[in-house]
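Trainee: I need the structure of the sequence given here:
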Amino acid sequence: MDTRFPFVDWFRNSSPYINAHRGRTFVILIEGEAMANGRGEQLIQDLALLHTLGVRLVVAFGIRPQVSQSLDAAGIVPQRHDGRWVADTAIMSHVERIAAEQRLWLEARLSLGLPNTPLHGVELTAVSGNLVMAKPLGVREGIDFHHSGEVRRVRAPAIQGLLEKGSLVLLPPLGFSSTGEVFDLDAAEVAQQAAVALAADKLILLGDAPGLYDAHGALQRQLTPSEAQPLLASAIPGSESARHLTAACAAARHGVARTHLLSWHDHDALLGELFTRDGVGTMITQHRYEQLRPAELSDVGGLLELLEPLERRGMLVPRSRERLEHEIDDYLVIERDGMVVGCAALHAFGDAAMGELACVAIHADYRGGARGSMLLGEVERRARRMGLTALFVLTTHTAHWFVEHGFGPADIGALPPLRRDTYNHARQSKILVKPLT
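Mentor: Down below sits the predicted model:
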């Protein structure tokens, strides 16, 4: 076999992936350490190649080492808490300056089109802007985080419009508020939220480590979020491993099909992961299945775990294991990869032809979708099969959600006599009723 041009065989074998990636949206995070260690040029060349192959690119970038170096030079020691620094006014001035400098550097390198350079002849337009809205972390455990923030929302339509015009979108680790403030954000969170908001095909996190390893030191090629959870639990808060694992698991749970954990140290990692069969890093894939079904006794443990945070916050009345076991036939659950992520109960009052919709709960990692509506729809179908003519709900926190789904306010006299007698006046729950027509 002629091996004078071994790259030809690689090129032939990569053609299915070239075709599969064309027109897809990839969100790529480049940590600041990669730029600080001279890897920026090579990564930009790889980004340009992906662009020429028709991939729609959103690039988030970090600046932590650059800001740390600037703070050291200024003699500023930032206060840190729970893995984040407290971005006061002095620190924020460094964050804003470094973010602007890094963005300008990236835009300049992405514009390089001289002969004998990888970007020669490539018309690549890089665009940034106020594309990420943020809110302050506020005061946590008695510590005011000042300008340290978290993502409120990503302006997905604006980014989609830029991608459709052939632009590469840059997202610095900054967010903006409706009051005109600027907040310091975690770059990994920016990348994850952008991937979810854009329904991206891939989220690619370029960090220090080549991927995730098992207890024997073997690289794990593919994991689900539940399988990666023990690694996340043991990671140091605020470490790159914790931030990347949090982003990867959250993205997978919110519909991003594949998240890739790669090392920027490996010059071939990005292209090797995308255009070879086996890849080079670790891939986190979304859960394999999800189903809405009647609850079983074996679900009681999962229900207790799901409900406990809401009960602790006073959003739900505490339910004992014995009560759940006794009423298990009233419950519906949403199970995802063996985990109970949602539930609702229908308690029937046959004499009044009414049913109580109770214990509607969705796991914090799975909110924002249509799971609550799915549960309500199934409860209504079950109620109609039982001959009930109306549903009622007692709520202290989420009345607006029920109103949006067809419930209307009522007074205690609208309740069935038995439920009226057990109404807890101390909780002052709002009463809402929905006819089943």
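Trainee: C-alpha from now on. contacts and neighbour counts both.
Mentor: Noted.
Trainee: so His254 sits right up against Ala197, yeah?
Mentor: No. Contact between His254 and Ala197 fails when scored by C-alpha atoms under 8 Å: they sit 9.3 Å apart.
Trainee: list the contacts of Phe61.
Mentor: Neighbouring residues of Phe61 by C-alpha atoms under 8 Å, 6 or more residues apart in numbering: Leu29, Ile30, Glu31, Gly32, Leu170, Leu171, Pro172, Pro173, Ala187.
Trainee: just give the nearest non-adjacent residue to the second one, would you?
Mentor: Excluding the flanking residues, the one nearest Ile30 by C-alpha to C-alpha, 6 or more residues apart in numbering is Phe61, at 4.8 Å.
Trainee: what do you get for His146?
Mentor: Using C-alpha to C-alpha, 6+ apart, the nearest residue to His146 is Asp88, at 5.3 Å.
Trainee: who does the biggest helix by length in the chain touch, helix- and strand-wise?
Mentor: Secondary structure of the chain per DSSP state H: the longest helix is helix 89-110. Counting contacts by 3 or more C-alpha pairs under 8 Å, 6 or more residues apart in numbering; DSSP states H and E, helix 89-110 is packed against helix 40-52, helix 64-73, strand 125-127, strand 182-184.
Trainee: beyond the helix or strand where Ser226 lies, next helix or strand please.
Mentor: In this assignment (DSSP states H and E), Ser226 forms part of helix 225-234. Downstream of helix 225-234, the first helix or strand assigned by DSSP H and E is helix 240-253.
Trainee: tell me which helix or strand comes right after that next one.
Mentor: strand 258-263.
Trainee: now the other sequence, so there's something to compare against:
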Amino acid sequence: MPQPPAFVSWFRQSSPYIHAHRRRTFVIFFGGNAVGEPEFDNLIHDFALLRSLGVRLVLVHGIRQQIDERLAERGDTPKFHHHLRITDATTLQYVKQAAGLVRVEIEALLSMGVSGSPMAGAKIRVASGNFVTARPLGVLDGIDYCYTGKVRRIDNEAIHQQLDQHNVVLISPIGYSPSGEVFNLAAEEVATEVAIALQADKLILLTEQDCLSPDEQRPLPQLTTTQAEELLETHPDFPATLARSLRAAVQSCRQGVQRAHLINRHVDGALLLELFTRDGVGTLVSSTAFETIRPAALDDIAGIMELIKPLEAEGVLVKRSREKLEMRIGDYIVIERDGLIIGCTAFHAMDDGNSAEIACLAVHPDYRRGARGNSLLEYLSAKAKTEAVKRLFVRSTQTVHWFVERGFSPCELGDLPDAMRDGYNYRRNSKLLVKDIV
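Mentor: Now for the predicted structure:
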């Protein structure tokens, strides 16, 4: 258990995410092999916690392992083509059995309320139903998939009605045709189509392993949809199960889902760590970059002030009032990471039209090893070229070497533009540097 100060700090840091996730719709997919494992209880507890925090929760489970077990018990061999099961009439019976068993098992776990357990007082109501209309997949490459189907339509209105009544919606990977037939569906496809139909805020795919860079075997904390597609195209040997989840993430984000997450379910508490900490533990997929450098807006002032306040207290930066920031907000550039301002700087153009001052360059302590200061400086250099600025000036008391290492040279007070020279604070005795833009 964390010490009280650590717990308080963590709880405070998670509060923005608690507020942000309330009344949001999350679709969570997990495979059938997760059900029945000892750690599945913890996952159920985390689902219950999300529900108690006001998240509108849709759970989509798989049943592949349960079907294979029934086939093995009867001496039958599973048949697949392109990672899709060929569902004949006999296998369809196993599909129905597996879906019913897994659904009942999950409903029972979500219904727990034993005093002293994490589920105490949860009182979760679970709604299941014929929310998925399907059609037969048909014959592909000369292979008849029989009762393997494809999602035709999601009854999003019925699902929303259940969510509006504060129910957790549980969906099995089976679909029904208007003629009354039952089809076996790919669970990842069901989860993706449900998320798209609901225009969910998040699609969360619980995977069997971490999503790692194929070349360096390091975690991939975030990917745009374009980067994810390039990764799959250039690495055909990417693990098949992860590739399916990554394709599902890309498809959902391309069709209106705000964000998708790939999370290793074997990491205890990974779901909570991904959703309620700044950096998470999984892989975030989104249509736009998770972290961006952009011009600041008035809404960013509070974030900028929080970022620079410790540096002002240490004397690294000159103190700036809120009013001064508001007046010159158009000069500021920020790095935004998931709604948090983690870096900023200012570009003050001089009246001579040929020079500008770099000011207020700051990066959050937790992110100073990611070359974000360099990124801000590169952004300002590009801005200077665009605006035909020939010289960039800096006043610094404690970061002189950092600027020198990046091409700045010492200069004299007389070299400064008039506005900078007139505003020079002799008490701070700042060092002066300049860089020519070519």
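Trainee: mind checking the TM-score on these two?
Mentor: Superposed pair, TM-score by TM-score structural alignment, normalised by the length of structure 1: 0.64. Supporting alignment: 288 aligned residues with a C-alpha RMSD of 1.9 Å.
Trainee: next step: the contacts of Phe61 of structure 1 restricted to helices.
Mentor: Gly32, Ala187.
Trainee: output the contacts of Phe61 of structure 1 as TSV; include the columns neighbour count.
Mentor: Formatted as TSV, the contacts of Phe61 of structure 1 follow (neighbours: other C-alpha atoms under 10 Å):
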residue	neighbour count
Leu29	25
Ile30	24
Glu31	22
Gly32	21
Leu170	22
Leu171	27
Pro172	27
Pro173	24
Ala187	25
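Trainee: mind listing what's buried in the lengthiest strand in structure 1?
Mentor: Identified as the longest strand of structure 1 according to DSSP state E is strand 339-349. By 16 or more other C-alpha atoms under 10 Å, the buried positions in strand 339-349 of structure 1 come out as Met339, Val340, Val341, Gly342, Cys343, Ala344, Ala345, Leu346, His347, Ala348, Phe349.
Trainee: which elements pack onto it?
Mentor: helix 300-312, strand 331-336, strand 354-362, helix 371-385.
Trainee: one step back: and the contacts of the helix holding Ser226 of structure 1?
Mentor: Contacts with helix 225-234 of structure 1, where a contact means C-alpha under 8 Å, 6+ apart, come from 241-242, 245-246, 248-250, 252-253, 284-287, 337.
Trainee: most neighbours among these, which one is it?
Mentor: Ala248 (30 neighbours; other C-alpha atoms under 10 Å).
Trainee: please report how far that residue lies from His260 of structure 1.
Mentor: 8 Å (C-alpha to C-alpha, to the nearest Å).
Trainee: what touches both of these two?
Mentor: Joint contacts of Ala248 of structure 1 and His260 (C-alpha under 8 Å, 6+ apart) are Leu203, Ile284.
Trainee: spatially central residue for structure 2, please.
Mentor: Leu284 (3.5 Å; C-alpha atoms, centre = their mean).
Trainee: mean per-residue distance, the helix or strand hosting it to structure 1?
Mentor: Using DSSP H and E, Leu284 of structure 2 falls within strand 283-286. Strand 283-286 of structure 2, aligned to structure 1 and superposed, deviates on average by 0.4 Å (mean C-alpha distance after the TM-score superposition for structure 1).
Trainee: stretch 270-286 of structure 1 aligns to what range in structure 2?
Mentor: Under TM-score structural alignment, the counterpart of stretch 270-286 of structure 1 in structure 2 spans residues 271-287.
Trainee: please name the residues that touch Pro237 of structure 1.
Mentor: Per C-alpha under 8 Å, 6+ apart, neighbours of Pro237 of structure 1: Asp82, Gly83, Arg243.
Trainee: enumerate every residue touching the first one.
Mentor: What it means is Asp82 of structure 1. Here Asp82 of structure 1 is in contact with Pro237, Gly238 (criterion: C-alpha under 8 Å, 6+ apart).
Trainee: tell me the spacing between it and Glu240 of structure 1.
Mentor: Counting by C-alpha to C-alpha, the gap from Asp82 of structure 1 to Glu240 of structure 1 is 13 Å.
Trainee: repeat for Gln192 of structure 1
Mentor: Distance of Gln192 of structure 1 to Glu240 of structure 1, computed by C-alpha to C-alpha: 14 Å.
Trainee: do the same with Asn37 of structure 1
Mentor: 16 Å.
Trainee: so which helix or strand takes in Ala191 of structure 2?
Mentor: Going by DSSP H and E, Ala191 of structure 2 is in helix 187-198.
Trainee: give me the mean deviation of the helix or strand just after that helix from structure 1.
Mentor: Counting by DSSP H and E, the element after helix 187-198 of structure 2 in chain order, helix or strand, is strand 202-207. Strand 202-207 of structure 2 differs from its equivalent in structure 1 by a mean of 0.4 Å after superposition (mean C-alpha distance after the TM-score superposition for structure 1).
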